[in-house]
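# fold the following and give me the result.
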Amino acid sequence: MSNNKKKAGIAVDVNASEKEKGGGLGFFEKYLTIWVALCIVAGVLIGVYLPQIPQTLDKFTYAQVSIPVAILIWLMIYPMMLKIDFTSIKNAAKQKKGLAVTCGTNWLIKPFTMYAISYFFLLVVFKNIIPADLAKEYLAGAVLLGAAPCTAMVFVWSHLTKGNAAYTLVQVAVNDLILLVGFVPIVALLLGVTDVSVPMDTLLLSVVLFVIIPFVAGYFSRTMIIKKKGLDYFENVFLAKFNGVTVIGLLLTLVILFAFQGQKIIDNPLHIALIAVPLTIQTFFIFFVAYLWAKVWKLPHDIAAPGAMIGASNFFELAVAVAIALFGLNSGAALATVVGVLVEVPVMLALVAIANKTRHWFAK
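Reported below is the predicted structural model:
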């Protein structure tokens, strides 16, 4: 082992020791559940008692995409993109089994189980609590979420589970291509709505903001820094500067998202809780379908984890935009897609924890 490798190993051990003591980034990671809860509460309080803040931020929205949230997500994704090179992308594209798990789960299973689970709870279990017409609108919103797999936040979940960054990029690109032709017929089939259309401005803006820009920035940053200062500096010094950026960005995103919806949460606490039940069950179910499928096929953990995360997570910007276009801003469908936003981060963090604790299930 070279001296450089020994030094790198010592640095890793020291960082691990500091994390175990609860210092620095380790402190945030160790108590992440508490910070998430505090950020949710803070966001709701800001939305209710300081509505001028989310109202101001809401002015910076284009095609249903919040630019402030997009910037925070970009900051979370950028460190991951720094680790990608073109060789790894070519290799990731050869992971046919991984892509089969992703595509099969997202497009052949997820939309239909979302419909079935949501129908069962909203129109059967909760039929004495939610009026039938409103329950059908909530079901429509749930279906829109189920037919739109994640584009942006999956990079964050992949990062937190130490997923293969190149594979995550490839699977997002493949999903976006399938979404162009698969979203409309699936939604039309499940909802019986014929005038569904994909809001291309939302889709294209999301792809540019959450995939193209961070990838290009990461690629050129990586290339220039390695050329000027070498690979050792890049991996052991430059990348270390971004420790904590993903977690801090995630927490700030939570505050903003819940600030946007603070008043709705206060005004509709029961219905929001009821809508959250099938969405949460569906999220866990889809995660384990893809995760265990990957395990059966003996895929490595860094492929299995992001492969399961992209199906469990949703492209909520697209779902919200379509819900508003089809059913109106104040519809039950729009509210259901908003609940999808509220449920996503806490539930996905739970799945991240599960994925990290079950890493030993997969061959190294």
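
# could you use CA atoms for every contact and neighbour count after this?
Noted.

# and the helices in the stretch 201-350 of the chain?
213-229, 231-233, 245-260, 262-267, 269-296, 301-312, 316-327, 332-357 (DSSP state H, counting those that start in this stretch).

# in TSV, list those helices along with distance to residue 78.
Below are these laid out as TSV (distance: least, Cα to Cα, whole Å):
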stretch	distance to residue 78
helix 213-229	5
helix 231-233	18
helix 245-260	9
helix 262-267	29
helix 269-296	25
helix 301-312	17
helix 316-327	20
helix 332-357	19
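
# give me whichever of those is most buried.
Ranked by mean neighbour count, the helices of the stretch 201-350 of the chain are led by helix 301-312 with a mean of 29 (mean count of other Cα atoms under 10 Å).

# packing partners of that one?
Contacting helix 301-312 under the criterion 3 or more Cα pairs under 8 Å, 6 or more residues apart in numbering; DSSP states H and E are the following elements: helix 96-103, helix 154-160, helix 165-191, helix 269-296, helix 332-357.

# go through those helices and name the closest to residue 145.
Smallest distance to residue 145 across the helices and strands packed on helix 301-312 (Cα to Cα): 6.5 Å, for helix 332-357.

# export the helices and strands packed on helix 301-312 to a markdown table and tack on distance to residue 136?
Listed next are the helices and strands packed on helix 301-312 as a markdown table, based on distance: least, Cα to Cα, whole Å:
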| stretch | distance to residue 136 |
| --- | --- |
| helix 96-103 | 28 |
| helix 154-160 | 29 |
| helix 165-191 | 9 |
| helix 269-296 | 11 |
| helix 332-357 | 8 |
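
# among the ones you listed, which is nearest residue 112?
When those are compared by Cα to Cα, helix 165-191 sits nearest residue 112, at 7.9 Å.

# one more sequence to fold, the one below, so I can look at both together:
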Amino acid sequence: MSTFERLLTLWVALAMITGLAIGTLAPGLVQLVAGAEVASINLVVAVLIWAMVYPMMVNVDFAAVAGVAKEPRGLLVTLTVNWLIKPFSMALLAVLFFDHVFAPWIDPEDAAQYTAGLILLGAAPCTAMVFVWSQLTRGDATYTLVQVSVNDLIMVVAFAPIVALLLGVTDITVPWETLVLATVLYVVLPLVAGLLTRRALASPAAIDAFTARIKPLSMIGLIATVAILFGLQGEVILSRPTVIALIAVPILIQSYGIFALAYGAAYALKVPHRIAAPCALIGTSNFFELAVAVAISLFGLNSGAALATVVGVLVEVPVMLSLVGFANRTRAKFAKP
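Sure thing, here's the model as predicted:
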């Protein structure tokens, strides 16, 4: 990883501070960005999300899926955690905390919004940042690519129905057209664009060279999006820090709980560490770019749902780095390749 990537936590922190400063000192600029919408899709955020997602989608090689037959257990753990456990456990934790534990301190309308944001986080497994976590744990890059590829295929057809189901269970009105539009815009189209780009470049060397050139777009898009979101939510964050802490509680429980479940299952199934670590980290991490974008599309830039997904961004990097450290310290306990 480059020095810039290794210092990602610092850049995200600076983006948060910059966003808060802009939101406080130049609220007109923030509102101008907020007003740039077409069909409930914020154009500025859409461009930045594409900048984050597209470079990763170019790396997705569906031809590599055949390689999973050599070691299916890691993929089994990933898919079970991502699609049969994680969305529902996150919804359960959100309802438990916001409808019951934190009910005395949070308005019911706000609680419903925070629940919606956490549901969006839980239903969107990591797609982009997992390549960073895999590299930090010396994971199998090809196998990680297979896991991401299969996840993306499932996400295309499963994300919208799962979100709609869980939002419906929590009595939140689901604007289906906007949800489907956001899924197509932020998952399907980048995936198609990445596939077409791979075909146009043809050779692996050309693909590697191209992705190396556009890779900085992902980091720039992430940092700019974080700055914008914190600018929009700056007043709430500064005036209600307790709310941020409350939202972080179920996210932290979910993150460490899901990692323990996935990592423990991989250990029990004797999955080699080079596959076990990334498969657990994929389940733990979130595709927060998609969650943020859909929250904005469904509920608005200034909504509680968008704020909850932003707190997901705030929690994500330090949590994942702590789990990367744990995975590296326990490498010797796993089966040898």
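
# returning to that earlier point: can you check which of the helices of the stretch 201-350 of structure 1 gets nearest to residue 9 of structure 1?
Residue 9 of structure 1 lies closest to helix 231-233 among the helices of the stretch 201-350 of structure 1, at 12.7 Å (Cα to Cα).

# so what touches that closest one?
residue 226 (Cα atoms under 8 Å, 6 or more residues apart in numbering).

# just tell me which of the helices of the stretch 201-350 of structure 1 ends up closest to residue 180 of structure 1.
The closest of the helices of the stretch 201-350 of structure 1 to residue 180 of structure 1 is helix 316-327. By Cα to Cα, the value is 11.6 Å.

# now do that closest one and helix 332-357, the angle between them.
Counting by axes from the mean of the first three to the mean of the last three Cα atoms, to 10 degrees, helix 316-327 of structure 1 lies at 160 degrees to helix 332-357.

# who does helix 316-327 of structure 1 touch, helix- and strand-wise?
So helix 316-327 of structure 1, by 3+ Cα pairs under 8 Å, 6+ apart, packs with helix 132-146, helix 200-207, helix 332-357.

# closest one to residue 171 of structure 1 among those?
For those, the distance to residue 171 of structure 1 is smallest for helix 200-207, at 12.9 Å, taking Cα to Cα.

# quick one: the closest one to structure 2 mean distance?
Following the fit onto structure 2, the mean deviation recorded for helix 200-207 of structure 1 is 1.7 Å by mean Cα distance after the TM-score superposition for structure 1.

# next, the buried residues of that helix.
Neighbour counts over helix 200-207 of structure 1 (16 or more other Cα atoms under 10 Å) mark 202, 203, 205, 206, 207 as buried.

# looking at structure 2, name the residue matched to the last one.
Mapped onto structure 2 by TM-score structural alignment, residue 207 of structure 1 lines up with residue 187.

# what about that match, distance to residue 261 of structure 2?
Distance, residue 187 of structure 2 to residue 261 of structure 2, by Cα to Cα, to the nearest Å: 27 Å.

# so residue 61 of structure 1 sits against residue 67, correct?
Yes. Contact between residue 61 of structure 1 and residue 67 holds when scored by Cα atoms under 8 Å: they sit 5.6 Å apart.

# of those two, who's got more company?
residue 67 (17 against 13; other Cα atoms under 10 Å).

# what's the match for residue 237 of structure 2 in structure 1?
Mapped onto structure 1 by TM-score structural alignment, residue 237 of structure 2 lines up with residue 265.

# show me the contacts for the closest residue to residue 180 of structure 2 other than its chain neighbours.
Nearest non-adjacent residue to residue 180 of structure 2, counting by Cα to Cα, 6 or more residues apart in numbering: residue 160, 6.2 Å away. By Cα under 8 Å, 6+ apart, the residues touching residue 160 of structure 2 are 179, 180, 183.

# same check on residue 68 of structure 2?
Neighbours of residue 68 of structure 2 in contact, by Cα under 8 Å, 6+ apart: 75, 143, 146.

# and the strands in the stretch 1-150 of structure 2, which stretches?
Remark: strands assigned in the stretch 1-150 of structure 2 by DSSP state E, counting those that start in this stretch are 37-38, 41-42.

# who wins for proximity to residue 25 of structure 2 among the ones you listed?
With respect to residue 25 of structure 2, and counting by Cα to Cα, the nearest of the strands of the stretch 1-150 of structure 2 is strand 41-42 at 22.1 Å.

# ok, average deviation of stretch 248-267 of structure 2 from structure 1?
Taken over the aligned residues, the distance from stretch 248-267 of structure 2 to structure 1 averages 2.8 Å (mean Cα distance after the TM-score superposition for structure 1).

# from the contacts of residue 160 of structure 2, which is closest to residue 225 of structure 2?
Scanning the contacts of residue 160 of structure 2 for proximity to residue 225 of structure 2, where the rule is Cα to Cα, the winner is residue 183, at 18.0 Å.

# tell me how far that closest one lies from residue 123 of structure 2.
On the measure of Cα to Cα, residue 183 of structure 2 and residue 123 of structure 2 end up 12 Å apart.

# overlap of the contact sets of these two?
Shared contacts of residue 183 of structure 2 and residue 123 (Cα under 8 Å, 6+ apart): residue 159.

# can you tell me the centre-most residue of structure 1?
residue 153 (2.9 Å; Cα atoms, centre = their mean).

# pretty sure that residue is touching residue 74, no?
No. Counting by Cα under 8 Å, residue 153 of structure 1 does not reach residue 74; the two are 9.6 Å apart.

# out of the helices and strands packed on helix 316-327 of structure 1, flag the one nearest residue 301 of structure 1.
Closest among those, using Cα to Cα: helix 332-357, at 8.5 Å.

# now that closest one against helix 269-296, angle please.
Angle of helix 332-357 of structure 1 versus helix 269-296, following the same axes, to 10 degrees, is 40 degrees.

# can you name every helix or strand that helix 332-357 of structure 1 contacts?
Helix 332-357 of structure 1 packs on helix 132-146, helix 154-160, helix 245-260, helix 269-296, helix 301-312, helix 316-327, going by 3+ Cα pairs under 8 Å, 6+ apart.

# if we go to 10 Å?
helix 32-49, helix 132-146, helix 154-160, helix 245-260, helix 262-267, helix 269-296, helix 301-312, helix 316-327 (3 or more Cα pairs under 10 Å, 6 or more residues apart in numbering; DSSP states H and E).

# can I get these in TSV with distance to residue 13 of structure 1?
Listed next are these as TSV, based on distance: least, Cα to Cα, whole Å:
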stretch	distance to residue 13 of structure 1
helix 32-49	21
helix 132-146	42
helix 154-160	19
helix 245-260	21
helix 262-267	42
helix 269-296	29
helix 301-312	21
helix 316-327	39
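
# okay then, goodbye and thanks.
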